[in-house]
Every structure is written in structure tokens, then in C-alpha cells.
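In: sequence-free structure coming up:
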């Protein structure tokens, strides 16, 4: 089969349609025919791997609860998110994706920089326990380069993407050190010249987050090969029209 990222990847499942990073969002994406989804993996206070984006619970719970890592997994499971949903374990999401044959980009998102390597280790353990340690079905990414270094040491066969959110070239040593497959760049910061530099260095170029079909087409002309989209099925339909 080979490793083949599609044009459109479901950002946090399908966050424009269902509550982000929830089982409902991932199931919606899977049922809609989305082949790859992206999620965020973070440790609870008792070091269980949860799927959640923010360091704090406030935005998603609609009240002041503070940091995610201040709570145990059991406590986190008791909190209701927008739409009456719950925070899933990474294990639950991987089992769901496996049932549909859907592939995943796991962003390793330590709640604190000092937890980057431990988070990577815990994520890899869950990945292996749930049969996702397949180099054709998994992409790791992170803004924390030490997390990528750890995944490289643990599983060099799994591709890695360096996440970049500024115009600084500081990512280049990390990409080289971890033998990165891709540079996953903030779409609003990309230029034709920067895109060409990245491609000339031998990396695949992915862009986040893009929800406008015309923007996708423009970035495609610069060499961007995959896009993280909040309504992935709808975007794929627009692009195929």
C-alpha cells in the first residue's frame, strides 16, 4: 500500500462539525470517508494519554477549571465538553479509527515542555498496544522537538512532521536531527519562496489550518501536498467539483 497522505486531513477529527478531538468528531470523519485525521495527545495528571488540545479545560468546558494536567483521567472523564461530549483516551480513539481503517497524525502535545519525552513514550506505548505501530498508517508531529527526537529513538520507522508556527528558520536543525518526513507549517505564514526552500530540502510540505478551497488551490500551486481542514469531507467534495 505504501505511505500516502491524502490532500485533506481531518483537523481534530472534524472540528467545524462536531466537538473537536472527541469520539463523535472522529466517527463523523470516518463515516464521511475521511482517510486521515489529526489529533492532539496530552497526559493527564496521573499520566494517562488523553486526546485534547488546550493546556487548560476552560475553553472546551465553558468554565474555569484550570489546567488539564491538574486532574486524573477519571476526573477528566467526568467533565462535560461542548455538545455534551467527553474527553477520550487515545486508546479509545485508536480503537475507533482501527474499526474504520482510518489513519492518524498524532500531535504529541506535552502540557509542559519538560514532559515532552515522557509524553512521547506514553503515546508510543498506547500506539503499540492498540495496533497502530504501522509506518503506513501513522505520522507523529509536534512543536516540541524533543518529543520528535524521542519518537525517532523509539520508532525510527514512523514518519515525523515538524510543526512550525513562525517564520524563523530555527526548525531546520530539528528536522535534520529527527530525519523529519514533513514540515507542517502555518498556512498563513507560507510564501512561494519559503515553500520552495522546504521542498528543495527534501521535505513534504503540509499546511494548517485551511478551510477555503481557493486557498488550498493556491497553496497546492506552491507545492503543499496535504491540508489540515476543519470540515474535511466537505472540503474534499469542494475540491473534487
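Out: Alright, I've got the coordinates. Just so we're clear, the structure is a prediction, and the values are computed from it rather than from any experiment.

In: going forward, measure contacts and count neighbours with C-alpha atoms only.
Out: OK.

In: just to check, residue 123 is in contact with residue 49?
Out: Yes - because the distance of 6.5 Å satisfies C-alpha atoms under 8 Å, residue 123 is recorded as touching residue 49.

In: what do those two both touch?
Out: Jointly contacting residue 123 and residue 49 under the rule C-alpha atoms under 8 Å, 6 or more residues apart in numbering are 41, 90.

In: so residue 29 sits against residue 10, correct?
Out: Yes - shown here, residue 29 and residue 10 form a contact pair, counting by C-alpha under 8 Å, at 6.8 Å.

In: next, show the common contact partners of these two.
Out: 37, 232-233.

In: nearest to residue 68, of the residues you listed?
Out: residue 37 (22.6 Å; C-alpha to C-alpha).

In: what sits against the closest residue to the closest one other than its chain neighbours?
Out: In space, residue 37 comes closest to residue 10 once its chain neighbours are excluded; the distance is 4.3 Å by C-alpha to C-alpha, 6 or more residues apart in numbering. Contacts for residue 10 (C-alpha under 8 Å, 6+ apart) come out as 29, 34, 36-38, 228-233.

In: buried ones in the top helix by length along the chain?
Out: In the chain, ranked by residue count with DSSP state H as the criterion, the top helix is helix 116-129. Across helix 116-129, burial judged by 16 or more other C-alpha atoms under 10 Å covers 116-124, 126-127.

In: again with stretch 38-47
Out: Buried-residue list, stretch 38-47, by 16+ other C-alpha under 10 Å: 38-45.

In: ok, of those, which one's closest to residue 88?
Out: Once C-alpha to C-alpha is applied, the member of the buried residues of stretch 38-47 that ends up nearest residue 88 is residue 41, at 10.1 Å.

In: and the gap between residue 49 and residue 147?
Out: 14 Å (C-alpha to C-alpha, to the nearest Å).

In: settle it for me: which of those two has more neighbours?
Out: Using other C-alpha atoms under 10 Å as the criterion, residue 49 and residue 147 rank with residue 147 on top: 27 against 23.

In: which residues touch the longest helix of the chain?
Out: Residues outside helix 116-129 that contact it (C-alpha under 8 Å, 6+ apart) are 41-43, 47-49, 90-91, 94, 108-110, 133, 144, 146-148, 150-151, 154.

In: stretch 147-154 now?
Out: 108, 116-117, 119-121, 124, 140-142, 158, 160, 162, 177-179.

In: and of the residues you listed, the nearest to residue 1?
Out: Taking C-alpha to C-alpha as the measure, residue 1 lies nearest residue 158 of these, at 15.3 Å.

In: got the contact list for the nearest residue to that closest one once chain neighbours are set aside?
Out: Nearest non-adjacent residue to residue 158, counting by C-alpha to C-alpha, 6+ apart: residue 135, 4.8 Å away. Taking C-alpha under 8 Å, 6+ apart, we find residue 135 in contact with 3, 157-159.

In: okay, now the one to match up with it:
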């Protein structure tokens, strides 16, 4: 399925000195109730994927945040959800002749000029699209934990290795972080397989809702099946938990994007391990009331 000799060589370059297996599930390690993960930061209250959103989540008391990673024209990793800068920045105003304003068509310096906050509210004017390095520094400063999503890896060959390199350089591939503070996920099974092959100690998640019969195949390389909340049931969650992932622990499920108390109660009732949400305070209250 993967080129293991090449993966082993790359893993050595990425600083793997020994296999570090996660010591416990994120769920079991911290909570008897689902973890609450702030989607793109506290994105109902601050512009998504910005440092302000990370800080807002921290100020609200949330340890886990989720983000998205893409790559610029000059090869820098930046934190943004869309492969296009139009929705969350003023790129049309600053670069009116550069349609369709794809992330991959702009340099890091050009993206750094863009306002990524005013679209959300005037109080966030001047917020920037952070580089992954800047983002990791802020998450570290806030003593937070991260679910990192590799977006559209088919557009960015080698982004898995590059993401791991940045994480290593920022101190996120040591034993402490790998065992309890980091999940890497993607909608691309191939991308998740690549991360698992390069760093088999890292917890990984596949984004989607595979057929129950196909779950054992995903359990070979993914520790989590992270499905949208509208696609799951109690039986589906039980089928996930009945399998063991690549680290010998029961498969987990972080479900998304859950923003109401009613949907929180429904997902929690199914026994999910984590809830990814734009409104972490709403989810926290709903979980506490159960």
C-alpha cells in the first residue's frame, strides 16, 4: 500500500528515533464525555483559522483547536480552509487582476498583505492568514492541542512531508505532543496513509463516513473515522468502536460540525469521542447538562 523503505528513510530525516505510540485515546485520557474541539478556532466568535480565533478559544477555556493547511506559490504552508483567498480575505481589493485568487497562485509575502479579519467584523481588521509556523507558535503559547487537517493534498504534492517537517521544527513531534496533543486528518485516504507511513506514531483521522464493511481497511492506517454528524448513528459509532486502529486502541470518532445543543445531545448520545464545533461554548453547556 505504501513504499515502506522510502517512508522509513523520510521518517528518519523527520527525526524519528523511536516509535512513540499514543498512550491512551484522547477521550479516555481527559474526559468521560466527548472532547470539544474548536473548529478553525472559536470560529463563531472570531475569523476562522486566524490567531485571533485560536486566542478566543483559549480565552473560553478550550484546549483543543482544529485548523486547515494549504501551500503558497513559493512553498510556504499557511492556515486557511479554502484553496481560494476570496471568501476570507480582501484579496479582490488588493489584487483585482489576479482572479481566481487561488492560494497556490500567491506568494507568502503577498498573502501576508491581506486582511483576513474585516469580513468577519471591524474589530478584527488587520488579522492575517498565518503561516503554519506562526500558528503552531501561538497554539504552543496557549498550551493548546491540535487537530490539523491537510486540505486538498492532490493540489500540493509532498505536503504531508512538509507539514511534518514544520511540526518537527516547532517542537511538535516529540513524545509529549505525539502521545496526547496532536491529530492529523484529511479527506484523502492516501494522504492519511502517507502520514501514517512517514510517522506511524502520530494519531491520524480519516474525514468521511466509509461504509461499515470498509471500516477495517481504514483501521489499518487511521486511528479515527471523523464523520459529519448528519451521517452517523449509534450503530455506526458502535461499529467504529468495535475495531482497533493501528496503535491497538479502539477506533475513535470526532464528529463535525455540531453547533446546536440538540445536535450535541444527539451526537453525545451516540457515544462519539469528540465534537468539532464553531460554537464550543454551546456544545460544552449541552454536554454538561446531560
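Out: All right, it came through fine. Predicted model, so just to flag it, every value in this text is computed and none were measured.

In: can you pull out the strands in the second structure?
Out: 35-38, 64-71, 77-79, 145-150, 182-186, 203-207, 224-226, 254-255, 274-277 (DSSP state E).

In: for residue 213 of the second structure, which of the ones you listed is the nearest?
Out: That would be, of the strands of the second structure and by C-alpha to C-alpha, strand 224-226, which comes in at 13.3 Å.

In: that closest one vs the first structure, mean deviation?
Out: Once fitted to the first structure, strand 224-226 of the second structure is off its aligned match by 0.5 Å on average (mean C-alpha distance after the TM-score superposition for the first structure).

In: residues making contact with that strand?
Out: Residues contacting strand 224-226 of the second structure (C-alpha under 8 Å, 6+ apart): 203-209, 240, 245, 251-256.

In: which of those residues has the most neighbours?
Out: Result: residue 205 is most packed of those (other C-alpha under 10 Å), 31 neighbours.

In: how near is that residue to residue 255 of the second structure?
Out: 11 Å.

In: likewise for residue 240 of the second structure?
Out: As judged by C-alpha to C-alpha, residue 240 of the second structure and residue 255 of the second structure stand 12 Å apart.

In: counting neighbours, what do you get for residue 88 of the second structure?
Out: Neighbours of residue 88 of the second structure (other C-alpha under 10 Å): 22.

In: that one corresponds to which position in the first structure?
Out: In the first structure, the residue paired with residue 88 of the second structure according to TM-score structural alignment is residue 60.

In: its match contacts residue 84, correct?
Out: No - the criterion here is C-alpha under 8 Å, and residue 60 of the first structure misses it with residue 84 at 10.7 Å.

In: my guess is residue 229 of the first structure meets residue 8, correct?
Out: Yes - counting by C-alpha under 8 Å, residue 229 of the first structure does reach residue 8; the two are 6.6 Å apart.

In: so for these two, which sits in the more crowded spot?
Out: The neighbour comparison of residue 229 of the first structure against residue 8 (other C-alpha under 10 Å) goes to residue 229, with 29 against 26.

In: and that one, what pairs with it in the second structure?
Out: Residue 229 of the first structure maps onto residue 277 in the second structure, by TM-score structural alignment.

In: ok, back up a step: for PyMOL, write the select line for the buried members of the contacts of helix 116-129 of the first structure.
Out: The buried residues among the contacts of helix 116-129 of the first structure can be selected in PyMOL (16+ other C-alpha under 10 Å) with this line:
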select buried, resi 41+42+43+48+49+90+91+94+108+109+110+133+144+146+147+148+150+151
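
In: could the strands of the second structure be laid out in JSON lines, adding distance to residue 103 of the second structure?
Out: Formatted as JSON lines, these follow (distance: least, C-alpha to C-alpha, whole Å):
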{"stretch": "strand 35-38", "distance to residue 103 of the second structure": "24"}
{"stretch": "strand 64-71", "distance to residue 103 of the second structure": "7"}
{"stretch": "strand 77-79", "distance to residue 103 of the second structure": "9"}
{"stretch": "strand 145-150", "distance to residue 103 of the second structure": "14"}
{"stretch": "strand 182-186", "distance to residue 103 of the second structure": "18"}
{"stretch": "strand 203-207", "distance to residue 103 of the second structure": "22"}
{"stretch": "strand 224-226", "distance to residue 103 of the second structure": "26"}
{"stretch": "strand 254-255", "distance to residue 103 of the second structure": "27"}
{"stretch": "strand 274-277", "distance to residue 103 of the second structure": "25"}
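
In: how about residue 263 of the second structure, what's its partner in the first structure?
Out: Checking TM-score structural alignment: residue 263 of the second structure goes with residue 215.

In: gap between that match and residue 205 of the first structure?
Out: Taken as C-alpha to C-alpha, the span from residue 215 of the first structure to residue 205 of the first structure is 15 Å.

In: how about residue 15 of the first structure?
Out: 22 Å.

In: before we move on, what about residue 40 of the first structure?
Out: Taken as C-alpha to C-alpha, the span from residue 40 of the first structure to residue 205 of the first structure is 20 Å.

In: go on, residue 61 of the first structure?
Out: 34 Å.

In: cool, residue 130 of the first structure as well?
Out: The value you get for residue 130 of the first structure to residue 205 of the first structure, if C-alpha to C-alpha is used, is 28 Å.

In: with residue 138 of the first structure instead?
Out: Counting by C-alpha to C-alpha, the gap from residue 138 of the first structure to residue 205 of the first structure is 16 Å.

In: next: residue 220 of the first structure.
Out: The gap separating residue 220 of the first structure from residue 205 of the first structure is 10 Å, by C-alpha to C-alpha.

In: before we move on, what about residue 72 of the first structure?
Out: Applying C-alpha to C-alpha to residue 72 of the first structure and residue 205 of the first structure gives a distance of 37 Å.

In: residue 150 of the first structure -> the second structure?
Out: Match for residue 150 of the first structure (TM-score structural alignment): residue 194.

In: can you map out the helices along the first structure?
Out: Going by DSSP H, the first structure shows helices at 23-31, 58-61, 73-78, 90-100, 116-129, 145-154, 171-177, 192-200, 213-221, 232-240.

In: how big is the offset of the first one relative to the second structure?
Out: Read that as helix 23-31 of the first structure. Mean deviation for helix 23-31 of the first structure: 0.7 Å (mean C-alpha distance after the TM-score superposition for the first structure).
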